[in-house]
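Enquirer: coords please:
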Amino acid sequence: MSRTLPTPSRRALVSGAASGVAAGTVGAVLAGSGAARAGSAYSPARYRGHRLLGASGRHLVGRFSYGVTPALADQVRAAGGARAWFEAQLDPDAVTDPGTDAVREWWPSLSRGATELWQRQRSGVEGVWEVMFDYQRWVLVRRMRSRRQLLEVMTEFWENHFNVPVNGDAQGFWRTQYGDAIRAAALGRFADLLQATITHPAMLISLDNVDSTRAHPNENLGRELLELHTVGRGAYGEDDVKASARILTGWSVDMWDTFQPEYRRKWHATGPVQVIDFSHPNADSDGRAVTEAYLRHLARHPATARRLARKLAVKFISDSPPDALVDQLAQVYLDHDTAIAPVLRALAASTAFTRAVGAKVRDPGEDLVASYRALDVRLTAPPDGDAGDEYAANALLWQVDGIGTKPFDWPRPDGQPVDNEAWASPSRLLASMDVHLSLAGRWWPTQGAAYHPPARWVPRFPIRFDLLVDHLSQVLLHRRSTVQLLEACCLAVDVGPRERITRDHGLVRWNMPRLLTTFLDSPAFLTR
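Expert: Alright, predicted model coming up:
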């Protein structure tokens, strides 16, 4: 018979969880008012079954991946430890990644060119919005499977920094290739990344540069280049925006015909230009050289260095990183000619990073990907046509949307936020809880996904419940159980800490989803 334990109110559970997530603390989501008295009744047991990374290693790997799993921990140990793994991740070409690229074949139109996609839309075969749904699905699955975790994390970071929303129309014909261009440069030099993104057809279409002429310069791209992509607000004025727009005239796309990129010399606005401290005679009707010089200058500008340093620190350390650290990272960036890897290396070596355990809330995409990884859900290729909507590889897009937002769906050019406040609301928490329970219960999606059966989560039968909790904590959270976590698990499934779990116990027969969800709903899981 199960032991009856005091149960806190649902309001207490939700409010406590939300406040814990917002603060970035590692505690109990579900522990109620009994936490203060829990020391003796809920002393955690120790199940000897898994080799865990140390706390600092778990923090480093967890912050620069989509969740530490037993498989990833094995890769870290094989690399020689967390620091060695991190160094190897900075050179993604040196990291073998079997099978990840093949996932793209699940959605064939991701490999089609812009002209073909436009022709298919025009003839009613397939709309570009459908292809963009597939692109969002592909990046989620790629993040789940790839061994190049740091590359995927940084690719997402830069795709949001240089945001080209997938929910437009015309830019969708080039959006997959745009993401490819960012992934190729995500750990290189920012100067190269800036050139690749600002002159890419997807960006030119998204910010209306395709219609920017010498007679009527469109200021959208010229402004966002300064405000969002490089130096930031306060570093420029309206005259700088106008000159920036003039420099970028000529870069265009053959709209609504082939959608191929073009440089139109007749559209380029010649004549001297000055943007902040950049000046150029701009005498040639072919303005590609002045564009290259301009972007190279912006990439190396001290204001750009500091803005990027702060944004990276907010993403990987905390919402209020120390100014001294931001200055240090900016100097590393400038000293290494805009190389990204040295900045990440310096960031990860900082005291501020070491102290930032549990300080960053997972956004909806990170939450969903980490949930699939933690539960070790194996996906298979979806079938073609509408029948594939119920398959996990397709349905996960609706799951992440239910939590908060789909990848690169942010409609404004500033990109998805990297701070905690945007993702720490009670409504977000409840949405995450709902998805966690659906996955843990194997209830949805049901097709194209291989879940572990309930008994698979139990390392041996019989087993004491507190030992099972410690085992699951190691597998799902990559850490030992705590007083608060054990109490939360006992309350969630109405089982006593020392209760004996057998194969026909009610926990195994029908209540395992609630137990697994307790781990996924904890701040230890909801934070990076």
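Enquirer: make it CA atoms for all contacts and neighbour counts henceforth
Expert: OK.
Enquirer: buried set for stretch 111-121?
Expert: 114-115, 117-119, 121 (16 or more other CA atoms under 10 Å).
Enquirer: what sits up against that stretch?
Expert: Residues outside stretch 111-121 that contact it (CA atoms under 8 Å, 6 or more residues apart in numbering): 104-105, 109, 126-128, 173-174, 256-260.
Enquirer: Ok, stretch 424-436 next?
Expert: If you take CA under 8 Å, 6+ apart as the criterion, stretch 424-436 is touched by 14-15, 17-18, 21-22, 361, 364, 367, 371, 399, 402-404, 517, 520-521.
Enquirer: Now the buried members of those residues.
Expert: 14, 17-18, 21-22, 361, 364, 367, 371, 399, 402-404, 517, 520-521.
Enquirer: so which of the residues you listed comes closest to R307?
Expert: Using CA to CA, V361 comes nearest to R307 of the buried ones among the contacts of stretch 424-436, at 21.4 Å.
Enquirer: Of the contacts of stretch 111-121, just the buried ones, PyMOL syntax please.
Expert: Restricted to buried positions by 16+ other CA under 10 Å, the PyMOL selection for those reads:
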select buried, resi 104+109+127+128+173+174+259+260
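Enquirer: Turn the contacts of stretch 111-121 into a markdown table, columns for secondary structure.
Expert: Putting the contacts of stretch 111-121 into a markdown table (DSSP: H, G, I helix; E, B strand; the rest coil) gives the following:
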| residue | secondary structure |
| --- | --- |
| R104 | helix |
| E105 | helix |
| S109 | helix |
| E126 | coil |
| G127 | coil |
| V128 | helix |
| F173 | helix |
| W174 | helix |
| W256 | coil |
| D257 | coil |
| T258 | coil |
| F259 | coil |
| Q260 | coil |
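Enquirer: what's in contact with stretch 398-413?
Expert: Contacts of stretch 398-413 (CA under 8 Å, 6+ apart): 136, 139-140, 159-160, 162-167, 224, 228, 364-365, 368, 397, 415-416, 428, 431-432, 435.
Enquirer: sorry, back to before: how about the buried ones among the contacts of stretch 424-436, which pair is most distant?
Expert: Maximum pairwise distance in the buried ones among the contacts of stretch 424-436, criterion CA to CA, is 21.9 Å, between A22 and Q399.
Enquirer: G271 and P281 touch, don't they?
Expert: Yes: counting by CA atoms under 8 Å, G271 touches P281, with 6.1 Å between them.
Enquirer: okay, these two: which has more neighbours?
Expert: More crowded of G271 and P281, by other CA atoms under 10 Å: G271, with 14 against 11.
Enquirer: quick one: that one and G237, what's the gap?
Expert: From G271 across to G237, the span is 19 Å (CA to CA, to the nearest Å).
Enquirer: What is the burial count for V76?
Expert: With other CA under 10 Å as criterion, V76 counts 22.
Enquirer: brain fart, P513
Expert: With other CA under 10 Å as criterion, P513 counts 20.
Enquirer: After the host helix or strand of it, which helix or strand is next?
Expert: Using DSSP states H and E, P513 falls within helix 512-520. Next helix or strand after helix 512-520 toward the C-terminus (DSSP H and E): helix 523-526.
Enquirer: compare with the first, here's sequence two:
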Amino acid sequence: MVGKDRAALLTPSQRHLVTRFGYGIDATLAQDVRRAGGAQAWFEQQLTRPGAFPDNAADEVRRWWPDLDRRPTDLWQGQIQEVRGGWEVMEDYGRWLLVRRIRTRRPVLEKMTEFWEGMLHVPVSGDAHFTWRADYGETIRRHALGRFDHLLAATTTHPAMLIFLSAATSTKRAPNENLGRELLELHTLGAGNFSEDDVKASSRILTGWHVDLWETWAASYVKEDHWTGTVQVKGFKDRNRKGDGREVTQDYLRYLAHHPLTAHHVCERLATKFVRDDPPQSLVRRLAKVYLKHDTEIAPVLRALVASKEFRTAGGRKLRDPSEDVVATYRALGVQVGRPSQGDSGANAMLWQASGLGLSPHAWPRPDGTPVRDDIWASPSRALGSMSMHWAMAGGWWPTADLRYREPSTWVPAKKPIRFKDLVDAVSRDLLHRPASKHLLETACLATGCRAKEQIDRDHGLYQWGFARLLAAVLDSPDHLAC
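Expert: Reported below is the predicted structural model:
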């Protein structure tokens, strides 16, 4: 806003930290950082005391989509009776995530929940596992800032994962290898670091975990279906004599979580997501040592990551993915999202916006999960999609239902004119929380036809009909699209 206290802006290093581990800076986030005593202190509180940031505005939106809290049996009955399909329920899940990310004051928890949902991936599409998918996300949220060994145990044996990777019906007579393989390749050791014998043993260990796919949709453990006999995966070996294989499952998952290859795999993905697409292996090795030293705790790894020289010098090196672009645009423009009252309400439409840019939350169809590298998003079609979305929202043209946009009057002073260059700077500070660069001013001049020293007041054409051009120019800039 014009006249905003320039000292109130976060420093570049602070902005880098809260942008990389958040969804876009707004006034509330900047205030939280200042109250915490700076970005580092804020980050530490986000890691260890997220409850210090009241999140009622984010929590309350869960009630907007009541199907997300219905029992699996009720959801399945709704699908087979054609009351409401699983795909519709999962669209609600994606919408809930997007609105929650717009409103949250706990972005680090939200970001890490998203990260693990991407790595330990169960897609939101699917005619069976949708029944447990919202619960799966909540399970990850509970462990997102805790220990990876606990997270791995909770997700591997969760009904959604069991159903998705066909382990829900795996038995000693016919062990299904899907989960046993993906557990090794995607969730722990990494591709190329295990043998086919390891896959077979991994799959045998996991037999006995079931979900009733026909009537109750309840999760259970059936001892009679557990394969018994000696199993060996890498350095893990167990005589596995008991019919109840739950203990050996937990021992096995704990072994995998603490394996050095898992430490490298997890830390490389973290560094790729939060530092840059080609993180130095020296950084990955340092993070892996921290991971193992701290018994797979995630918080110490994140502290080491943000303290690294590689992180400090990586500002602007990552591209926002489709969902991040949508959320950051709503936050930057200060769009207030209300409870949906009709099909094309903004809270519903933002899922279509993310899909239009390439992918809605957790809709990646393959087990390998949403990519954390930029190259898949860095395409001409993505750029055009983002520009189209920014333009529609800059003008407040779509979506409109159950949304409240800011008016140009909140940027243009009422009583006296302002030079265009100063207006661009004020808008940049407001939307991006940073001063306008020379390149941004040049872009804004081209986009609007205004000269840098031209005087802008309430009667100027820019205010009367052309303000969307300025807002869109700022949103289309690398200062917004990159983080």
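Enquirer: Excluding sequence neighbours, find me the nearest residue to whichever residue in structure 2 pairs up with D470 of structure 1.
Expert: Aligned against structure 2 by TM-score structural alignment, D470 of structure 1 finds its counterpart in D425. With sequence-adjacent residues excluded and distances taken as CA to CA, 6 or more residues apart in numbering, D425 of structure 2 is closest to A436, at 4.6 Å.
Enquirer: and the aligned partner of the one you found in structure 1, helix, strand or coil?
Expert: Aligned against structure 1 by TM-score structural alignment, A436 of structure 2 finds its counterpart in S481. Under three-state DSSP, S481 of structure 1 falls in the coil class.
Enquirer: surely S481 of structure 1 meets S473?
Expert: Yes: using CA under 8 Å, S481 of structure 1 is in contact with S473, at 5.5 Å.
Enquirer: can you tell me the helix or strand for the most centrally placed residue in structure 2?
Expert: Centroid check for structure 2 by CA atoms, centre = their mean gives E114 as the closest residue, at 3.3 Å. Per DSSP H and E: E114 of structure 2 is located in helix 107-119.
Enquirer: Mean deviation, that helix versus structure 1?
Expert: With mean CA distance after the TM-score superposition for structure 1, helix 107-119 of structure 2 departs from structure 1 by a mean of 0.4 Å once superposed.
Enquirer: whereabouts in structure 1 does that helix align?
Expert: Alignment of helix 107-119 of structure 2 against structure 1: residues 149-161, by TM-score structural alignment.
Enquirer: tell me the contacts of K293 of structure 2?
Expert: Counting by CA under 8 Å, 6+ apart, K293 of structure 2 touches no other residue.
Enquirer: how about P261 of structure 1, what's its partner in structure 2?
Expert: Residue pairing (TM-score structural alignment): P261 of structure 1 is matched to A219 of structure 2.
Enquirer: For stretch 100-115 of structure 2, buried residues please.
Expert: Buried, per 16+ other CA under 10 Å, within stretch 100-115 of structure 2: 100-115.
Enquirer: What segments of structure 1 are strands?
Expert: Assigned by DSSP state E, structure 1 shows strands spanning 251-253, 261-263, 273-275, 278-280, 378-379, 449-450, 463-464, 500-501.
Enquirer: Show me how far the next helix or strand after the last one is from its chain's centre.
Expert: Scanning the chain past strand 500-501 of structure 1 towards its C-terminal end, the next helix or strand to appear is helix 506 (assignment: DSSP H and E). Distance of helix 506 of structure 1 from the chain centroid (CA atoms, centre = their mean, to the nearest Å) equals 37 Å.
Enquirer: mean shift between helix 506 of structure 1 and structure 2?
Expert: Between helix 506 of structure 1 and the aligned residues of structure 2, the post-superposition mean distance stands at 0.7 Å (mean CA distance after the TM-score superposition for structure 1).
Enquirer: In structure 2, what stretch matches that helix?
Expert: Helix 506 of structure 1 maps onto residues 461 of structure 2, going by TM-score structural alignment.
Enquirer: same question, stretch 314-326 of structure 1
Expert: Following TM-score structural alignment, the partner segment of stretch 314-326 of structure 1 in structure 2 covers residues 272-284.
Enquirer: Spit out the contact partners of the closest residue to K172 of structure 2 other than its chain neighbours.
Expert: Distances taken as CA to CA, 6+ apart place W227 nearest to K172 of structure 2, at 4.3 Å, with adjacent residues excluded. For W227 of structure 2, the contacting residues are 171-173, 204-205, 207-208, 243, by CA under 8 Å, 6+ apart.
Enquirer: I'd like the distance from W227 of structure 2 to R241 of structure 2, if you could.
Expert: 9 Å.
Enquirer: go on, S388 of structure 2?
Expert: S388 of structure 2 is 61 Å from R241 of structure 2, where distance means CA to CA.
Enquirer: Repeat that for V275 of structure 2.
Expert: Taking CA to CA, one finds V275 of structure 2 at 45 Å from R241 of structure 2.
Enquirer: Mind checking which of the two has more residues around it?
Expert: More crowded of V275 of structure 2 and R241, by other CA under 10 Å: V275, with 26 against 13.
Enquirer: Thought F311 was touching the more buried one, still the case?
Expert: Yes: taking contacts as CA under 8 Å, V275 of structure 2 lies within contact range of F311: 5.3 Å.
Enquirer: Skipping its backbone neighbours, what lies nearest D278 of structure 2 in space?
Expert: T272 (6.5 Å).
Enquirer: give me every residue that touches that neighbour.
Expert: 278-279, 372-373.
Enquirer: how do the residues you listed look in structure 1, which are kept?
Expert: Retained in structure 1: 278-279, 372-373, out of the contacts of T272 of structure 2 (criterion both residues aligned by TM-score structural alignment, their matches' CA atoms under 8 Å).
Enquirer: which residues in the stretch 351-483 of structure 2 form helices?
Expert: Remark: helices assigned in the stretch 351-483 of structure 2 by DSSP state H, counting those that start in this stretch are 380-394, 420-432, 438-448, 461, 467-475, 478-481.
Enquirer: Where in structure 1 does the longest one fall?
Expert: Taking TM-score structural alignment as the measure, structure 1 aligns residues 426-440 with helix 380-394 of structure 2.
Enquirer: Off-centre distance for the matching stretch?
Expert: Computed by CA atoms, centre = their mean, the chain-centroid distance of stretch 426-440 of structure 1 equals 18 Å.
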